[in-house]
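Trainee: For reference, the sequence and a predicted model appear below.
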Amino acid sequence: MRKLLKQGIAFVGISGIGWIMDFVIFNLLNLRSSYVAVNNMISSLVAVCFVFCVSTRKTFVQKDGGIPLKVKFVIYILYQIILILLVSQLLALIAAGLYQTFCGSIIGDFSAMAAKILVTPLTMCMNFLVMKLLIERI
């Protein structure tokens, strides 16, 4: 249990850095383009690569005799592509709903940013579970 807690804390820290990268890139792209879903796909893939590379070195212990790390990276990227596609659509819906509901207020003005913040806890938990399973169990 203690190991799991340490890994969780480490992963949250690494993911937090990745999330900041994602968040900054996402919002910079939103300044140029109103395609929230596409912007999220681009920014998320950058962050995903960072989190995988760092967390496989600093957080998780590679299973001896398991499949090679490069194959795990490909599997993780495929998982992330599916997740990003689904989350990007969800973000677009949430952002549109926030904009319509709070039009003219600060929440409406930053609806895409607010939507990104709202979905982060769910995606972070899912990513931790998938990474732990993929790196340490397979």
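Mentor: Arrived safely.
Trainee: rest of the way, CA atoms for contacts and neighbours
Mentor: Fine.
Trainee: Now do the helices in the chain.
Mentor: Here the chain has its helices, by DSSP state H, at 2-32, 36-58, 69-101, 106-109, 111-132.
Trainee: What is the fourth one packed up against?
Mentor: In this structure, helix 106-109 packs against helix 69-101, with contacts taken as 3 or more Cα pairs under 8 Å, 6 or more residues apart in numbering; DSSP states H and E.
Trainee: Next: the third one.
Mentor: Counting by 3+ Cα pairs under 8 Å, 6+ apart, the packing neighbours recorded for helix 69-101 are helix 36-58, helix 106-109, helix 111-132.
Trainee: So what's the gap between it and the chain middle?
Mentor: Put simply, helix 69-101 sits 8 Å off its chain's centre (Cα atoms, centre = their mean, to the nearest Å).
Trainee: okay, now the one to match up with it:
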Amino acid sequence: MIVDKILTIARVFFSFTLLSGLGWVCDFVTFTLLVNLSNLEIFKANFVSSYVGVTFVWFTSLKTVFKLGGKGSSIFLVVYWCFQFVSILIYSQLMHMTVHEIPSIFQLVKISQNPEIAAKIIITPFNLVTNFIFMKFLTHLFAQKALRP
């Protein structure tokens, strides 16, 4: 019983991770272009690029991973975007702090030439877990609302 529950959560997390990986590619490409081509500050670039990724993840994972959709999903998208606003603020600040440490940590490695990109990569696993937990919670609320008469 408990093993089945763990396996189910692991399958959902794995599926979410795959779609989040695609969302991260959208995010990362947008972030890299904004930082390297327009010299946008890391905080602003991460903010813009993150919304590209999280919006992709919302629309692709809602039905395929969490088996939800239809009426009422737009209100949950707004809640998800609000959560992401706070999450992006926190992770952007962490990236900003990390950027200043990367040159000293990676002195001998070429990665120190692009500390913004390295910082984005470093914070990604933490952000993934945070997003999964919130998306799981939000879709649970969404499912409960759908079951009400």
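Mentor: Sure, I can see it. Quick caveat, the model's predicted, so the values are computed rather than measured.
Trainee: circling back: quick check: which of the helices of the first structure has the most neighbours on average?
Mentor: Of all the helices of the first structure, helix 36-58 has the most neighbours on average by mean count of other Cα atoms under 10 Å, namely a mean of 19.
Trainee: what residues are up against whatever residue of the first structure lines up with residue 81 of the second structure?
Mentor: Here residue 81 of the second structure is matched to residue 77 in the first structure, going by TM-score structural alignment. Residues near residue 77 of the first structure by Cα atoms under 8 Å, 6 or more residues apart in numbering: 48, 49.
Trainee: what's the distance between residue 77 of the first structure and residue 116 of the first structure?
Mentor: Going from residue 77 of the first structure to residue 116 of the first structure by Cα to Cα, to the nearest Å gives 20 Å.
Trainee: hmm, back to that, how about the helices of the first structure in JSON lines, adding distance to residue 138 of the first structure?
Mentor: As requested, these are arranged in JSON lines below (distance: least, Cα to Cα, whole Å):
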{"stretch": "helix 2-32", "distance to residue 138 of the first structure": "17"}
{"stretch": "helix 36-58", "distance to residue 138 of the first structure": "13"}
{"stretch": "helix 69-101", "distance to residue 138 of the first structure": "9"}
{"stretch": "helix 106-109", "distance to residue 138 of the first structure": "43"}
{"stretch": "helix 111-132", "distance to residue 138 of the first structure": "9"}
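Trainee: pretty sure residue 138 of the second structure contacts residue 76?
Mentor: Yes - Residue 138 of the second structure lies in contact with residue 76 (Cα atoms under 8 Å); the separation is 7.2 Å.
Trainee: mind putting the helices and strands packed on helix 69-101 of the first structure in CSV, distance to residue 95 of the first structure included?
Mentor: Below are these laid out as CSV (distance: least, Cα to Cα, whole Å):
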stretch, distance to residue 95 of the first structure
helix 36-58, 8
helix 106-109, 8
helix 111-132, 5
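Trainee: Nearest to residue 3 of the first structure among those helices would be which one?
Mentor: Evaluated with Cα to Cα, those place helix 111-132 nearest to residue 3 of the first structure, the distance being 11.7 Å.
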